[in-house]
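Asker: build me a structure from this.
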Amino acid sequence: MRAYSLTTGAVTSGKVYKQETIRQRSLQDPEGFWMEAQKDIDWIVSPTRALSIPSPSLLHKAQWFPDGKLNVCYNALDRHVSSGRAGQTALIHDSPVTGSVTKFTYAQLLDRVKRAATMLRDNGVGKGDRVLIYMGAVPEAIVAMLACARLGAIHSVVFGGFASAELAKRIEDCRPKVVLASSCGIEGMKVVPYKPLLDGALEMCVHQPGKVVVLQRPQFQASLGSGEETWRDAVDGISDDRVFHGFETVSANDPLYILYTSGTTGMPKGVVRPSGGHAVVLQYTMNSMYACGPGQVYWAASDLGWILGHSYMCYGPLLNGSTSVLYEGKPVGTPDPSSYYRVMAEHRVTTFFTAPTALTILRREDPDAEYRKQYDLSHVKAMFVAGERCPPEIHRWWVRHITGVDDAGKALHLIQTPVSNVVSDNWWQTETGSPLTGLEIGLSDDGAQLPPVKYGSAGMPVQGVDLRVLRIRDEFDEDDVDVIPEEVARGVIGYVVVKLPLPPGVMTTLWNDDDRFFDEYFRRFPGYYDTGDTGVIDTDGYVHILSRADDVLNVAAHRISTSSIEEVVVENNEIAECCVVARAHPIKGSVPVVMAVCKHQDHGEQVKEDIVEAIRNRVGAFTSLYKENIVFVDRLPKTRSGKVLRKMIRSMISALLVSKTSKLANIPTPATIEDDSVKEEIWAALSDWITGLEKRDIIT
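Answerer: This next block holds a predicted model:
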């Protein structure tokens, strides 16, 4: 077992905070706790019980509010319109890349959603049908999501940066009846045509949607084919007398959406979100965790194609009667590092959410935060980061320039009274749909009643989450079931898991693949949900998430399957085989490293350039693969069964980059290795590669 060294500074003195008291109640009396929480949702048929478990052996198939019926769109819009919020702003689209700010009241947004639902209904979309949305950060994307929810249809939003091949996989898997797309997206000051990518994806697909509707943006007018129509004609052109005003009743455990996340195979995993439990948890966390009440403004600086966009750009704020900011821009370059501060100030944001990567970029571009000084941010109550671990130095920099408090050398940041400008990390996943850990800032206006912020941690476990850390028995054995999982002591690194049953709102299965659902998340540690992360719970109860335990890259909060990159690399005629692993990156968290075996001895730069170009075109530029991170070797280390020993490679890279060690003996040799002499060859190749990077001062 390995101990994790923590700079503890001042400790919390064993104080039990309200957050932990609430969590313990939710674990000891889940029925009572969640039946109380569900009262904030307007049900068509109110649930009579909170939790239903098929059998003790099927804890992972637990259902929440099993006899409840509702409509999520009604809860997000209609009930607020009828209860006095019709004229309140529901959505602000702030787009510095187009030089526009557009606001929609709850009544206006509801009208647009009804029109989009009418169009979908006219094209045969009903309860259980799928609709794929490929639109970017535009209001019509949120309209489309809510229109699907209104009809009981299942939407699948795909991030606009995906190339045709990845988009095609998702189309083939979810088989949408209708595809809604933008003609283009705007990333920074660059226009990215989406429609040609969609055309390329559909050419690869056996399944063809019955209808394609395209939002034509002025920056790029797409060519439309047979059966394709513009959003203006198909949706905006619907006359008032044709608008469908009804909505579909769905069961609490009917799917609200499918959101694809990278897996350890080439096929992405279609996470299925239950309607009722998700609505209850989002409503609860908007207030308890994120301290944003009805009528207040919530801004999550993300993309709708990621889980943050689903949970806290679209559904969470609107369920809560808050105002959501949809930002189409970057932290810098649109036009400068003042963008985030301007949006917070101009729209009187109460709660702000972004990725640590954005803070790293801001610090690089504006180290003294001169742009921040131009704006009054005293109205911002809480700021949250998530997506990857926030480095303590980045966290302290942001706190110093947001609050004026310099915590240099300190482990803790004490929350002041009244609570304002709190900057906290939290941790969750696409699969969970809402936080597993964090600091619940909304539980009190008295800073003394809230746990201090601990730099480097992701807060503490939240309601319904029975978080545990299990011993790593053999870090090179990735397949064996741990029949009797063993918990580690506080301060010891292990696998981060959650004891079953899981709280409401967590995925209920993977689309069309229930077997994979069990194998990926519940097989290895019976009785637990395997988060796929390693971490530690320290002596004060704070959770520190350290790294992924599998082969999924986390590049600037974008999870990417290594196999999706490998599939493209090996298509190069010069490549015999390859493997992809992660290496640490000071800004993006991690970036991919390709280790490849060439068919010929000529390892020219042209091969590397061809691979980089192929990855950009086939997977997407956000993978951040650079030719400097392509390493040619004579052979790859493998087990006797032919499995590449990626963990050994990752251990070597980490040792050379982080520990700066030159001792190969410190790297364990897996018992299953086919030929242990290859270990020395790989070490030598990686040593030469890293020496070359350091000589050229390359961090890519």
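Asker: from now on I want contacts and neighbour counts done on CA atoms only, so please keep to that.
Answerer: OK.
Asker: gap between the strand or helix carrying Val497 and the chain center?
Answerer: Element membership of Val497 [criterion: DSSP states H and E] is strand 494-499. Offset of strand 494-499 from its chain centre (CA atoms, centre = their mean, to the nearest Å): 19 Å.
Asker: and stretch 615-625, by the same measure?
Answerer: 18 Å.
Asker: need the contact partners of that stretch.
Answerer: Stretch 615-625 is contacted by residues 161-166, 555, 558, 560, 564-565, 568-569, 591-593, 612 when judged by CA atoms under 8 Å, 6 or more residues apart in numbering.
Asker: to compare against the first, here's another:
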Amino acid sequence: MTETIENLSRETRVFPPPADFAATANVDGSEWARAARDPLAFWERQADRLDWAERWHTAHTWSPARPTGGTDAAGELELSIPSAEWFVGGTLNVAVNCVDRHVVAGRGDRVAINFEGELGDREVITYADLQRRVAQAANALTALGIVEGDRVVVYLPVIPESIVITLAIARLGAIHSLVFGGFSAEALRFRVEDTGAKLLVTSDGQFRRGKAVAVKSQADAAVAGNSTLEHVLVVRRTGEATPGIPWTEGRDVWWHDAVGSAADVHEPQFFDSETPLFIIYTSGTTGTPKGVVHTSGGYLTQASWSHWAIFDAQDNDVYWCTADLAWVTAHTYVLYGPFSNGATSVLYEGTPNTPHTGRHFEIIERYGVTTYYTAPTLIRTFMTWFPDGLPATWDRSSIRLLGTVGESINPAAWIWFRENVGRGDAPIVDTWWQSETGAAIVAPLPGVTHLKPGSATLALPGLAVRIVDEEGVQVPFGSGGYIVIDGTWPAMARTIWRNPERYRDSYWKKYASRGYFFAGDGAKYDDDGYIWLLGRIDDVINVSGHRLSTIEIESALVSHPMVGEAGVVGVADATTGQAIAAFVIPSTAMADDPAAAREFEAALRAHVTHEIGAIAKPRDIVIVPDLPKTRSGKIMRRLLGDIVDGRELGDTTSLQDDSVPRLIAEIVRDRR
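Answerer: All right, here's what the predicted structure looks like:
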């Protein structure tokens, strides 16, 4: 029996690209046909957008996972480890492509970074400034013994030093691993130990919601007893606001001493295209986090082209991706994509409601942001903060393009985003991709694609995506299943750090006979062949044999005017096997009245029944003030299921606020 995911909802609204946008767009509709005629030649053309010290001799090699003739420990057919290379024999320097070449081309005076700190401090950094700072940091790293292949863990807030040190690590051919500055000492320890890092870069403290919070003590706890770590490089960010910073002489080094005194000229080396660039750890929603490894030439090629194409990067743009720098979105669409294209970017340190809920729109007005790329969870939060729509307080007239990433965006949030932030005409680039893919895979081309609210639309040129059933057979239009990538692509992860078997088993084993990359997400086609993402396959709920997507049920809930956000999970049920539990954040404050709560819950059940059918009606509706989310904005639905079913909570180290599960657990206990 082949299993598919039921297609519950329909969206009929279609928005063509504005004529003036389409007339000047970087990419037109012929790009798909050109790429399809010769995909390798297509990617070679994109690689030629970069500066190479030595051009490659072979565009691509690929050894898929094939039967070896033996069996594994479980008695299953053993498969070889897959291996990919792109632009074989080519050499380049990633940092030179992101900084130096723009200065050499006479664009050194162009603003690279408009930085705004949470407390309101500001800094404008040109490409010439960035070149000098990266050179200083590279010289300082060399003095600390960092060479090609060494691993450096970066545990910093969203500040310019984070970008400078990351580019400096890349400049030396070393490998960086960025860790969210709000992670616990335990989460940091795992990453430092797993990478075998030689250097940790951290800060004395950081600003969170207007307060200075000490960080160095957490960093020290994470590296206590570590035998591979040689130095801790410390940025002075909070200063006297966090006194008494612990210090280990001989190991700890101040940034302003090591980097501030270094020479601001650095002669770069050039490295093989397959030189590892970074290790990024998955959020750890299930099992031990995986250290996904990306290399240099192929990754930068696709990061650069995709930023230029899907964000229609123009010389006069001011681009803002709101992702934390430790998230893969920031690697590709804050760091390497925009800087390789010479973009002017906004970098904001703080939270979107510090000191007020309009901080993002204030920043958009101040810098004249033209392209704003953020997470659907934040958009839905804006909807709860501004239930009557955004006031005219902040000028958003500079916005010409919007983007979303992280989770599927439900149609109601898509429309709100377009009408309120995009003034009713800005295209929305809804992107689907993962840490493992390295760059966007499914996304609109904003000057070409007709948009449907909630759909990531189609695979980008040069890429092949299918939605298949359990056996790997493509499902018909109007049906759902598993989304897979057919074949390879330049930005693909090459392995899992120190665990190539896990790389094979996680992504290539399930459909090895067909050569598909298994992404682990559910998706559906609509009747026109547009792709709609349905979340992780672990989030599919089986109610009396009906396989339902959490995303569609959440979208139905959020389309109710009294719902700001919703998280839906499957929970144990003696009758149906699984039942639907919905955790709902109201769009406006509700009185503490049990009768009103029951009336609200009944209205939501009726609304879901009307929108997508009685089979999707939640058994439980729990009103909550917040949902457990990773820093990247993903709802950790697994934790919600654990709470309802009374299981021990698993890994919570990737949560942006680890107090939320405890608060929800108390609410659930009180209901019982």
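Asker: spatially central residue for structure 2, please.
Answerer: When structure 2 is reduced to its mean C-alpha position, the nearest residue by CA atoms, centre = their mean turns out to be Thr329, at 3.7 Å.
Asker: what does that residue align to in structure 1?
Answerer: By TM-score structural alignment, Thr329 of structure 2 lines up with Leu308 in structure 1.
Asker: so what's its match closest to, chain neighbours aside?
Answerer: Among residues not flanking Leu308 of structure 1 along the chain, Ser302 sits closest, at 6.6 Å (CA to CA, 6 or more residues apart in numbering).
Asker: is it true that that neighbour touches Gly309?
Answerer: Yes: counting by CA atoms under 8 Å, Ser302 of structure 1 touches Gly309, with 5.9 Å between them.
Asker: go ahead and confirm the residue nearest to the centre of structure 2 touches Ala323.
Answerer: Yes: judged on CA under 8 Å, Thr329 of structure 2 makes contact with Ala323 at a distance of 6.3 Å.
Asker: sorry, back to before: make sure I have this right: the match of Thr329 of structure 2 is in a helix.
Answerer: Yes: the assignment for Leu308 of structure 1 is a helix, going by DSSP: H, G, I helix; E, B strand; the rest coil.
Asker: pretty sure it is touching Ala300, no?
Answerer: Yes: between Leu308 of structure 1 and Ala300 there is a contact under CA under 8 Å: 7.3 Å.
Asker: so who does the aligned partner of Ser52 of structure 1 in structure 2 touch?
Answerer: Here Ser52 of structure 1 is matched to Thr61 in structure 2, going by TM-score structural alignment. Thr61 of structure 2 sits next to Ala84, Glu85, Trp86, Val88 when contact means CA under 8 Å, 6+ apart.
Asker: now swap in Gly149 of structure 2 and tell me
Answerer: Gly149 of structure 2 is in contact with Gly173, Ala174, Ile175, Pro276, counting by CA under 8 Å, 6+ apart.
Asker: 6 Å - rerun?
Answerer: By CA atoms under 6 Å, 6 or more residues apart in numbering, the contact set of Gly149 of structure 2 is Ala174, Ile175.
Asker: tell me the counterpart of it in structure 1.
Answerer: Counting by TM-score structural alignment, the partner of Gly149 of structure 2 is Gly128.
Asker: do you know how far its match is from Ser52 of structure 1?
Answerer: Separation of Gly128 of structure 1 from Ser52 of structure 1 (CA to CA, to the nearest Å) stands at 22 Å.
Asker: repeat for Ala234 of structure 1
Answerer: With distances taken as CA to CA, Ala234 of structure 1 is found 42 Å from Ser52 of structure 1.
Asker: cool, and Asp538 of structure 1?
Answerer: Asp538 of structure 1 is 33 Å from Ser52 of structure 1, where distance means CA to CA.
Asker: next: Glu567 of structure 1.
Answerer: Between Glu567 of structure 1 and Ser52 of structure 1 the computed distance is 41 Å (CA to CA).
Asker: do the same with Gly309 of structure 1
Answerer: 29 Å.
Asker: what do you get for Leu450 of structure 1?
Answerer: 33 Å.
Asker: what does Leu198 of structure 1 give?
Answerer: 41 Å.
Asker: do Gly494 of structure 1 as well
Answerer: Counting by CA to CA, the gap from Gly494 of structure 1 to Ser52 of structure 1 is 31 Å.
Asker: which helix or which strand is home to Arg150 of structure 1?
Answerer: Element membership of Arg150 of structure 1, judged by DSSP H and E, is helix 139-151.
Asker: post-alignment, that helix versus structure 2, mean distance?
Answerer: Helix 139-151 of structure 1, aligned to structure 2 and superposed, deviates on average by 0.5 Å (mean CA distance after the TM-score superposition for structure 1).
Asker: that helix maps to which residues in structure 2?
Answerer: Under TM-score structural alignment, helix 139-151 of structure 1 corresponds to residues 160-172 of structure 2.
Asker: in that stretch, which residues are buried?
Answerer: 160-172 (16 or more other CA atoms under 10 Å).
Asker: in the stretch 451-600 of structure 2, which spans are strands?
Answerer: With DSSP state E, counting those that start in this stretch, the ranges of strands along the stretch 451-600 of structure 2 come out as 465-468, 480-486, 495-496, 516-525, 531-536, 541-543, 546-548, 563-573, 577-586.
Asker: helices or strands up against the last one?
Answerer: Think strand 577-586 of structure 2. strand 541-543, strand 563-573, strand 620-623 (3 or more CA pairs under 6 Å, 6 or more residues apart in numbering; DSSP states H and E).
Asker: contacts for the shortest one, please.
Answerer: Yep, that's strand 541-543 of structure 2 we're talking about. Contacts with strand 541-543 of structure 2, where a contact means CA under 6 Å, 6+ apart, come from Arg547, Leu548, Gly570, Thr576, Gln578, Ala579.
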